[in-house]
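A.B. asks: Dropping the sequence and predicted coords here.
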Amino acid sequence: MKYFYEDKDRALSVYMGTQLDFGPHLHGHVEIVGMLKGSSAGFVESRKYEITPGDVFIVFPNQIHYYESRTDENYILLLFPASFADEFVHLLNGRVPDSPLLNNALDDPELFHAFDTAAKLYRPDLNITGMLQLKGYLMIIMGRIFEKLRLSPSDPGELATVNLILNYCMAHYRERLRLEDVAGKLHINKYYISHLFGKKLGMGFGDYVRSLRVGQACRLLEKGGMSIAQVSGAVGFSSTRTFNRAFNRYVGVTPSEYQKKQSNGEIIYPACDKP
């Protein structure tokens, strides 16, 4: 599982996948998952939801969320900025769903058809005509989903603080990054930071930093050209031994095993280039 902060700039992306397993991240986009087969646990700000076949899971902009795979899944994932669905911007700003999980939503034939058609239409190089057609199906999806959602006001203060901390970690993960150092640099009480990480991410600050570094290490290992020791130092670990232990904990294999599997074309969870 990878852990990262993500800031996407594409208008609309559609992914079809078989392993819904991505670590804590946030972005300024709306993220919608339609589960076709299998199951996964979805987490929004540390609250857990079981996503099963036929369910739809929606995450609003700047909500911290992650997934843990349960079985081999088949899912469709839509990712787009709120401005792309301009008719719904007023519902997305300053609000969050009471529950992001809509059980059996894909039993609605119109909603299922819109998901399925969007997945078939999408290409990264889609022209303006194709993108407008795709947007039409997105409007159907959003309309059917918002008929079922209940919304409540969000807490912008906590969100801004979490964003500040995650941005700082992303910019400085190569350096020594202790809780006390971050608290001092950002002028935020270290106990409050610990409280926010437990509440919003469901993990401690140290766990987040180690897993963030491991996620970045995956990128470097996939690119190749660096030794394990070089990768370890490049992402901020104090020793190769510490790096190996953390990597095995979060990925399930050692860095050398991961590198070998990648070079052999074996699939390990992809690096942090998707949700």
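C.D. replies: Good, I have the coordinates.

A.B. asks: contacts, neighbours, all on C-alpha from now
C.D. replies: Fine.

A.B. asks: how close does the spatially most distant residue from the centre of the chain sit to residue 121?
C.D. replies: Distance from the C-alpha centroid of the chain peaks at residue 129, with 29.0 Å (C-alpha atoms, centre = their mean). In this view, residue 129 and residue 121 are 11 Å apart by C-alpha to C-alpha, to the nearest Å.

A.B. asks: could you pull out the strands for the stretch 51-200 of the chain?
C.D. replies: 56-59, 65-69, 74-81, 95-97, 101-102, 151-153 (DSSP state E, counting those that start in this stretch).

A.B. asks: So which of these is nearest residue 16?
C.D. replies: Proximity to residue 16 (C-alpha to C-alpha) singles out strand 74-81 among the strands of the stretch 51-200 of the chain, at 4.6 Å.

A.B. asks: for the closest one, packing partners?
C.D. replies: On a contact count with 3 or more C-alpha pairs under 8 Å, 6 or more residues apart in numbering; DSSP states H and E, strand 74-81 meets strand 13-17, strand 29-37.

A.B. asks: Highest mean neighbour count out of those?
C.D. replies: Highest mean neighbour count of those: strand 29-37, a mean of 23 (counted as mean count of other C-alpha atoms under 10 Å).

A.B. asks: neighbouring contacts of that one?
C.D. replies: Strand 29-37 has contacts (C-alpha atoms under 8 Å, 6 or more residues apart in numbering) with 8, 51-62, 72-82, 106, 115.

A.B. asks: Could I have the buried ones of these as ChimeraX selection syntax?
C.D. replies: Selecting only the buried entries of the contacts of strand 29-37 in ChimeraX, with 16 or more other C-alpha atoms under 10 Å as the criterion:
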select :8,51,52,53,54,55,56,57,58,59,60,61,62,73,74,75,76,77,78,79,80,81,82,106,115
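
A.B. asks: thinking again about what came up before, got JSON lines for the strands of the stretch 51-200 of the chain, with distance to residue 164 too?
C.D. replies: Listed next are these as JSON lines, based on distance: least, C-alpha to C-alpha, whole Å:
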{"stretch": "strand 56-59", "distance to residue 164": "20"}
{"stretch": "strand 65-69", "distance to residue 164": "17"}
{"stretch": "strand 74-81", "distance to residue 164": "20"}
{"stretch": "strand 95-97", "distance to residue 164": "20"}
{"stretch": "strand 101-102", "distance to residue 164": "28"}
{"stretch": "strand 151-153", "distance to residue 164": "21"}
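
A.B. asks: here's the one I want to compare it with:
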Amino acid sequence: MERAERFILGKVGDVMGTMTSFLERGLMDEDFPIRVVQTEETFLFAPHWHEEVEIVYVAESGARIELNHHLCELKKGEILMIKPGEVHSFLPGTGKLLIIVFRMHFLTGTNPCGPDEQSLKSLVSHNTVIPAHQVQKANLALMMKAIAEEESGRQPGYKWSMKARLYDLIVRLIRLEPGQMEDDCPGGACSESKKFAFIEAVCEYLERHYDQPLKLDDIADHTNFNKFYLCKLFKEARGMTVMDYLNQYRIAQAKWELLGGSESILQIAVRNGFNNLNSFNRIFKKYNGCTPSEFRKRSGRTAQ
């Protein structure tokens, strides 16, 4: 297998402009750890992230995928494995895909530091591209299609079959990995899993209460974390401060209302957590390069 960096062509900002990524919630059923997505001829999806592993097979044409603000171009027949927590999006020029998403803890169970689990950890610790010839040689596409067929057919026992086939797929992928696997678990799957769970909980709290006058102390109290440690951990994981994430989410919601609503800009500002028009204008301009009224005029609506 080859690291995805081999396919990186440049900054995505040069292609699509600056886009904010948000946590994707409700990705799959709580009681079933696998999700299958089969896309149409063209597929677009905004920047997002989640704690699950994502395996993307390019069934037709090619794919242009943003990975952490860099462009990854894939050819037909290739597979990309996206590690947990990685910000990614699907850009124009992406054809038909077969995507399998699964939760790590389904495979690691109660012993995330065992030798086989460490092999899995090594496999998903980076974004990996598998060339088409290797995909074909190892029958990886056929294995993914078999999982998808079980999901679409939904015959009795299909969930068991999907789990069994996913195990087979992961074993095949692990055996493609070159080199020795780690035998220990210092700062490994155990701590990483807790870190993702913590960051996910913070993001969910922010996105559910963004319309309220939140302060850093409120967020720290809710998560039972020291606010300085909270800020450090969040910045390391998401590349921005907690308040930046909150403000960008507020602005993203406000932009939809500016485009589709008839309310005044002040009403929209207050409904999205800003206590006055000046702070809304200032923060909106920081992330968009224009004021809310200018944004509304550009969209063909009348500023109020």
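C.D. replies: Sure, I can see it. Just so it is clear, the model here is predicted, and its values are computed rather than measured.

A.B. asks: Could you find the counterpart of the residue farthest from the centre of structure 1 in structure 2?
C.D. replies: Aligned counterpart of residue 129 of structure 1 in structure 2: residue 155 (TM-score structural alignment).

A.B. asks: repeat for residue 199 of structure 1
C.D. replies: Match for residue 199 of structure 1 (TM-score structural alignment): residue 236.

A.B. asks: can you count the residues close to its match?
C.D. replies: 10 (other C-alpha atoms under 10 Å).

A.B. asks: Is it possible to get a markdown table of the helices and strands packed on strand 74-81 of structure 1 that adds distance to residue 216 of structure 1?
C.D. replies: Shown next, in a markdown table, are these (distance: least, C-alpha to C-alpha, whole Å):
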| stretch | distance to residue 216 of structure 1 |
| --- | --- |
| strand 13-17 | 22 |
| strand 29-37 | 22 |
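
A.B. asks: middle-most residue in structure 2, spatially?
C.D. replies: The centroid of structure 2 falls nearest to residue 49 when counting by C-alpha atoms, centre = their mean (1.6 Å).

A.B. asks: That one contacts residue 25, doesn't it?
C.D. replies: No - counting by C-alpha atoms under 8 Å, residue 49 of structure 2 does not reach residue 25; the two are 9.1 Å apart.

A.B. asks: what's the distance between residue 268 of structure 2 and residue 284 of structure 2?
C.D. replies: Using C-alpha to C-alpha, residue 268 of structure 2 is found at 12 Å from residue 284 of structure 2.

A.B. asks: Residue 292 of structure 2 now?
C.D. replies: 7 Å.

A.B. asks: what does residue 205 of structure 2 give?
C.D. replies: For residue 205 of structure 2, the distance to residue 284 of structure 2 - C-alpha to C-alpha - is 22 Å.

A.B. asks: can you tell me which residues contact residue 130 of structure 1?
C.D. replies: residue 121.

A.B. asks: let's go with 10 Å and repeat that
C.D. replies: 121-123, 136 (C-alpha atoms under 10 Å, 6 or more residues apart in numbering).

A.B. asks: Which two of these have the greatest separation?
C.D. replies: 123 and 136 (15.5 Å).

A.B. asks: what's the helix or strand for residue 209 of structure 1?
C.D. replies: According to DSSP states H and E, residue 209 of structure 1 maps onto helix 205-223.

A.B. asks: which parts of that helix are buried?
C.D. replies: For helix 205-223 of structure 1, by 16+ other C-alpha under 10 Å, it's 205, 208-218, 220-222.

A.B. asks: One more: stretch 162-175 of structure 1?
C.D. replies: Buried residues in stretch 162-175 of structure 1 (16+ other C-alpha under 10 Å): 162-163, 165-166, 169-170, 173-174.

A.B. asks: Sitting in helices, which of those residues do you find?
C.D. replies: 162-163, 165-166, 169-170 (DSSP state H).

A.B. asks: would you list those in JSON lines and tack on distance to residue 1 of structure 1?
C.D. replies: Shown next, in JSON lines, are these (distance: C-alpha to C-alpha, whole Å):
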{"residue": "162", "distance to residue 1 of structure 1": "21"}
{"residue": "163", "distance to residue 1 of structure 1": "21"}
{"residue": "165", "distance to residue 1 of structure 1": "21"}
{"residue": "166", "distance to residue 1 of structure 1": "18"}
{"residue": "169", "distance to residue 1 of structure 1": "18"}
{"residue": "170", "distance to residue 1 of structure 1": "17"}
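
A.B. asks: any idea which of those residues is the one closest to residue 141 of structure 1?
C.D. replies: Of all these, residue 141 of structure 1 sits closest to residue 163, with 28.5 Å by C-alpha to C-alpha.

A.B. asks: aligned partner of that closest one in structure 2?
C.D. replies: Under the alignment (TM-score structural alignment), residue 163 of structure 1 maps onto residue 200.

A.B. asks: Could you check what's spatially nearest to that match, not counting adjacent residues?
C.D. replies: residue 23 (7.2 Å; C-alpha to C-alpha, 6 or more residues apart in numbering).

A.B. asks: ok, that neighbour to residue 296 of structure 2 distance?
C.D. replies: 27 Å.

A.B. asks: now the helices: where do they sit in structure 2?
C.D. replies: With DSSP H as the criterion, structure 2 has helices at 13-16, 104-108, 115-123, 132-137, 140-153, 158-176, 189-208, 216-223, 227-238, 242-260, 265-271, 277-288, 292-298.

A.B. asks: one step back: looking at residue 292 and residue 284 of structure 2, which is more packed in?
C.D. replies: Comparing residue 292 of structure 2 with residue 284 by other C-alpha under 10 Å, the one with more neighbours is residue 292, at 27 against 23.

A.B. asks: quick one: contacts for that one?
C.D. replies: By C-alpha under 10 Å, 6+ apart, the contact list for residue 292 of structure 2 reads 251, 254-255, 258, 265-266, 268-269, 277, 280-285, 298, 303-304.

A.B. asks: Of the residues you listed, grab the buried ones for PyMOL.
C.D. replies: Command for PyMOL, covering only those of the contacts of residue 292 of structure 2 found buried under the criterion 16+ other C-alpha under 10 Å:
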select buried, resi 251+254+255+258+265+266+268+269+280+281+283+284+285+303
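
A.B. asks: Please pull up the equivalent of residue 73 of structure 2 in structure 1.
C.D. replies: Under TM-score structural alignment, residue 73 of structure 2 pairs with residue 52 in structure 1.

A.B. asks: Then residue 55 of structure 2?
C.D. replies: Here residue 55 of structure 2 is matched to residue 32 in structure 1, going by TM-score structural alignment.

A.B. asks: Now its match. Nearest residue, chain neighbours left out?
C.D. replies: Here the residue nearest residue 32 of structure 1, using C-alpha to C-alpha, 6+ apart, is residue 58, at 4.4 Å.
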